[in-house]
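> sequence first, then the predicted structure, then my questions.
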Amino acid sequence: MKFSKQFSLYESEATNFIKDLKKANPALEQSQRDGRALLWDKQAIDLDTQKRNQESRINQQAYVYQNKG
């Protein structure tokens, strides 16, 4: 959606802050990618391990704080 010409050159304070931050610290984006890879990107699990994990699961009872007795 295109606004009038007066808004085409506008940059918000947040955009300017991020641009200045990236200029001051050029390695910022790479460190963000590394942090994401560390916390979120998971290695693929082979099929044997996945099958073993599924077979070794134990069903949880409906109310976990009550013992069957």
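Received it, and whenever you're ready, just let me know what you need.
> from here on, just use CA atoms for contacts and neighbour counts.
Fine.
> can you tell me how far the residue most central in space within the chain is from residue 63?
The centre of the chain sits closest to residue 40, judged by Cα atoms, centre = their mean, with a distance of 5.3 Å. Taking Cα to Cα, to the nearest Å as the criterion, residue 40 is separated from residue 63 by 31 Å.
> one more structure, for comparison:
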Amino acid sequence: MIFKKQHSLYESEHTKFIKELKAKTPGMEERQVEGRSLLWDKAPLSLDEQERIKQSRLRQQAYPYQTKV
């Protein structure tokens, strides 16, 4: 499929909005990176701590809503 040049220049309203927002709010991308690191970038766990967490998990039935007869 061949796209014409006019399609390569298309920019959606959402893209325009995000670009405008980033231009109006300096430092927004840095704050996004900081926020992401708070939630997702965790320090690695030691092997002892991983084993302790594994040992402390409770086993669950395969189908928890089934009553035992």
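Perfect, I can see it now. Everything numeric in this text was worked out from a predicted model, so none of it was measured.
> so what number do they get for TM-score?
The TM-score (TM-score structural alignment, normalised by the length of the first structure) is 0.72; 65 aligned residues with a Cα RMSD of 2.4 Å.
> alignment lookup: the residue nearest to the centre of the first structure to the second structure.
Using TM-score structural alignment, the equivalent of residue 40 of the first structure in the second structure is residue 40.
> strands along the first structure, start to end?
Counting by DSSP state E, the first structure has no strands to list.
> ranges for the helices of it?
Along the first structure, the segments classed as helices by DSSP state H run 5-8, 13-24, 28-39, 47-55.
> how about residues contacting the third one?
Read it as helix 28-39 of the first structure. In this structure, residues lying in contact with helix 28-39 of the first structure by Cα atoms under 8 Å, 6 or more residues apart in numbering are residue 22.
> for it, give me the average deviation versus the second structure.
Its matched residues in the second structure lie on average 1.0 Å from helix 28-39 of the first structure after superposition (mean Cα distance after the TM-score superposition for the first structure).
> likewise for the first one?
Compared with the second structure after fitting, helix 5-8 of the first structure has a mean deviation of 1.3 Å; criterion: mean Cα distance after the TM-score superposition for the first structure.
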